[in-house]
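Enquirer: My questions concern the predicted model and sequence given below.
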Amino acid sequence: MVESKSRRHRNGERSHNLYREHFRLPQNDDEFSFISPCVKYSLFFFNLIFWLIGGSLIGLGIYSFLVEYSETNLPKVQSILDIVFHVSITLIIVGIVVFSMSLFGCLGSLRENLCLLKLYSLMLLLLFIGEIILSSIAFMFPNSFSFALKEKLSNDPIKKYRDDDNLKNLIDIMQTTFKCCGVSDKGYKDWSKNIYFNCSQSNPSPEKCAVPFSCCRNQRNFDSGLPNGMCGYNVQNISSVVEVNKYVYTRGCIEAITEVFERNMNLVAMVCLGSAVIQVQYSSILFA
């Protein structure tokens, strides 16, 4: 009787071991994993990169904010556009979002915490849906979308050019990089909306009827080679656009940026498609 029970026990143990070996089940609970190691560590390192980027954006935004407003009053925020046009605040907000999302992804994948992973997946899904909605609006109503974008960007940023050093530097970099001046289809004429550059009779500014030096085709003095801050002076008084074009760029920056995108449409499409595939893939894997 005892021998029969012992034989049955050995047979059962042998069958159990064969079952484990056939289906490659872990030998103990410590080896069990809900997530494939490949997905786990690729997700971890992918989010680690963005976690570092998010932390850098927060640090840069805080430093920029403290430098800009250490001796002046805090900025007035009356609408969401006021936040967008304050570069330091935008950096902080974007940095917090990227830092939080990537932190959930890092901790969730490393600790295999399904709650954090599902929260991370939900944030990715919401981001993807937002991208789809924005892209759909731009595709279905291209003229209205372009007009609204040009109107908004050619007002507040132009008017606040001298009030916010970070915004000023951003506009100068954009105009120099894309060889443009102003924002909308009016091009360099957009700068007439700025109180320092407009051509009104009541304007006492020495920069009256000028444009920023970042609009200039040649930003340096021919003789000395030094930066020439007066290269765009009085160009708004010149009636001929052809004549103005000899000294400064005349097209708006939205037109210039659109042209760059059109020239590199294949690269833009590949980047957008790759981003969409990554977001959908991780969301579907973690929600599965």
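Expert: Sure, I can see it. Numbering: from 1, shown residues only.

Enquirer: Please count neighbours and contacts with C-alpha atoms only from this point.
Expert: Fine.

Enquirer: neighbours of the residue lying closest to I257 once chain neighbours are set aside, just the number please.
Expert: Nearest non-adjacent residue to I257, counting by C-alpha to C-alpha, 6 or more residues apart in numbering: F178, 6.7 Å away. By other C-alpha atoms under 10 Å, 18 other residues sit near F178.

Enquirer: ok, F178 touching G252?
Expert: No. Under the criterion of C-alpha atoms under 8 Å, F178 makes no contact with G252, lying 9.6 Å away.

Enquirer: residues contacting the one residue sitting closest to the centre of the chain?
Expert: Central residue of the chain (C-alpha atoms, centre = their mean): V94, 7.6 Å from the mean position. By C-alpha atoms under 8 Å, 6 or more residues apart in numbering, V94 lies in contact with 54, 57-58.

Enquirer: again, but for G95
Expert: Listed by C-alpha under 8 Å, 6+ apart, the contact partners of G95 are 53-58.

Enquirer: any chance of those in CSV, with secondary structure too?
Expert: Shown next, in CSV, are the contacts of G95 (DSSP: H, G, I helix; E, B strand; the rest coil):
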residue, secondary structure
I53, helix
G54, helix
G55, helix
S56, helix
L57, helix
I58, helix
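
Enquirer: take a look at this one as well, against the first:
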Amino acid sequence: MGIGNCHPCAKYLLLVLNLIFWLSGAALIVLGVLFFTRPEVQPIVRLFNLTSIPLSSIEITAFFIILFGIIIFFVGLFGLCGAIRESRTCLILYIVLVTTILLAELALFTYIAISYEQWHTVIKQRLVSQTKKYNYEHPSQYERAVDYVQSKYHCCGIDSAYDYSDSLVPVSCCSITNSTSCTINQVSSSGVPGCFRLLTQGTIYWGKFFIIFELSLCLLSLIGIFLAICVCQHAMLYDGYIQAPYRI
């Protein structure tokens, strides 16, 4: 198929594709902002605040989702502008940006696949060490976050109730038994699970949707690069940058 023949179809497909990019970027920005503003998320965020910086790993992840959404949003605008006006500058910039994003996504997926187990173990160990320091007399934001998670998900400790250093465990561990005093034996006999497994299951559940979404964007990015090259070649041909060997 010649450049002239593929151009009309490529132009309209590129318009539709970048409209999807634009809407996807806007959706990621909205979801990231909603994630930060949901009250029930804040205790979990404080629970995973294990670093010296004032942001937890969950907040950093949400920040990168918003940043990625902003990039996708503007890439979609460049693609729409390039397809509508057949601007070589916008199309070339679009091709460069999409290629860079695609390579960055592949590098990110590779890094996550390689270091998932390592980060999983490190986070779990640090949560266990924090749990052993649970302050019963003067609870801080961390203790309140632990109590919220344990009451909401009906769990106790990270792996189990034995993560607490004493025989006494927080009352939030006995949300099922409705007991005013909590002991490890009461919690263990009730079969209360650890919280980390429950939180990990939720993360994996939503992570699958995010991975499917990202892989879909990767596939659309490859299609977008091909369509943009086709439209860009036609724009260069139309402006006399390429001498056509045949009539269009």
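Expert: Looks like it arrived, so ask away. Computed from a prediction, not measured in an experiment: that's the story for all the values here.

Enquirer: Spatially nearest residue to Y282 of the first structure (excluding sequence neighbours)?
Expert: S121 (6.9 Å).

Enquirer: can you map out the helices along the second structure?
Expert: Along the second structure, the segments classed as helices by DSSP state H run 3-37, 42-47, 57-85, 88-131, 141-153, 184-189, 195-238.

Enquirer: and in the second structure, which of the contacts of V94 of the first structure remain?
Expert: Contacts conserved in the second structure for the contacts of V94 of the first structure, using both residues aligned by TM-score structural alignment, their matches' C-alpha atoms under 8 Å: none at all.

Enquirer: Which of the residues you listed sits closest to V248 of the first structure?
Expert: The shortest approach to V248 of the first structure among the contacts of V94 of the first structure belongs to L57, at 33.2 Å (C-alpha to C-alpha).

Enquirer: Compute the number of surrounding residues for the closest one.
Expert: Neighbourhood size, L57 of the first structure [other C-alpha under 10 Å]: 22.

Enquirer: per the alignment, G4 of the second structure corresponds to what in the first structure?
Expert: Aligned by TM-score structural alignment, G4 of the second structure pairs with L25 of the first structure.

Enquirer: Check the burial of its match by counting its neighbours.
Expert: By other C-alpha under 10 Å, the burial measure for L25 of the first structure, its neighbour count, is 12.

Enquirer: distance of L220 of the second structure from T89 of the second structure?
Expert: 21 Å (C-alpha to C-alpha, to the nearest Å).

Enquirer: do L77 of the second structure as well
Expert: 13 Å.

Enquirer: Pull the contacting residues for the residue nearest to I29 of the second structure when sequence neighbours are not counted.
Expert: Closest residue to I29 of the second structure apart from its sequence neighbours, by C-alpha to C-alpha, 6+ apart: I66 at 4.7 Å. Contact partners of I66 of the second structure, counting by C-alpha under 8 Å, 6+ apart, are 28-33.

Enquirer: V231 of the second structure contacts Y12, doesn't it?
Expert: No. With contact defined as C-alpha under 8 Å, V231 of the second structure does not count as touching Y12 (9.9 Å).

Enquirer: Of those two, which one has the most company?
Expert: The neighbour comparison of V231 of the second structure against Y12 (other C-alpha under 10 Å) goes to V231, with 27 against 16.

Enquirer: Run a quick neighbour tally on the closest residue to that one other than its chain neighbours.
Expert: Distance criterion C-alpha to C-alpha, 6+ apart; nearest residue to V231 of the second structure, sequence neighbours excluded, is H7 at 5.7 Å. Neighbour count for H7 of the second structure, taken as other C-alpha under 10 Å: 21.

Enquirer: was I right about H7 of the second structure contacting C230?
Expert: Yes. Assessed by C-alpha under 8 Å, H7 of the second structure is found in contact with C230 at 6.4 Å.

Enquirer: And stretch 9-20 of the second structure against the first structure, how far off on average?
Expert: After superposition onto the first structure, stretch 9-20 of the second structure sits on average 3.5 Å from its aligned residues (mean C-alpha distance after the TM-score superposition for the first structure).

Enquirer: Just the buried positions in that stretch, please.
Expert: Neighbour counts over stretch 9-20 of the second structure (16 or more other C-alpha atoms under 10 Å) mark 10-20 as buried.

Enquirer: repeat for stretch 154-167 of the second structure
Expert: Result for stretch 154-167 of the second structure [16+ other C-alpha under 10 Å]: buried residues 154-164.

Enquirer: Ok, stretch 91-103 of the second structure next?
Expert: Neighbour-count burial for stretch 91-103 of the second structure flags 91-95, 97-99, 101-102 (criterion: 16+ other C-alpha under 10 Å).

Enquirer: And stretch 67-87 of the second structure, by the same measure?
Expert: 67, 69-83, 86-87.

Enquirer: Same check on stretch 36-48 of the second structure?
Expert: Buried, per 16+ other C-alpha under 10 Å, within stretch 36-48 of the second structure: 36, 43-48.

Enquirer: again with stretch 171-180 of the first structure
Expert: 171-172, 174-176, 178-180.

Enquirer: Stretch 185-198 of the second structure too?
Expert: For stretch 185-198 of the second structure, by 16+ other C-alpha under 10 Å, it's 186-187, 192-196.

Enquirer: Can you lay out those residues as CSV showing distance to L127 of the second structure?
Expert: Shown next, in CSV, are these (distance: C-alpha to C-alpha, whole Å):
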residue, distance to L127 of the second structure
Q186, 22
V187, 19
V192, 18
P193, 15
G194, 12
C195, 10
F196, 9
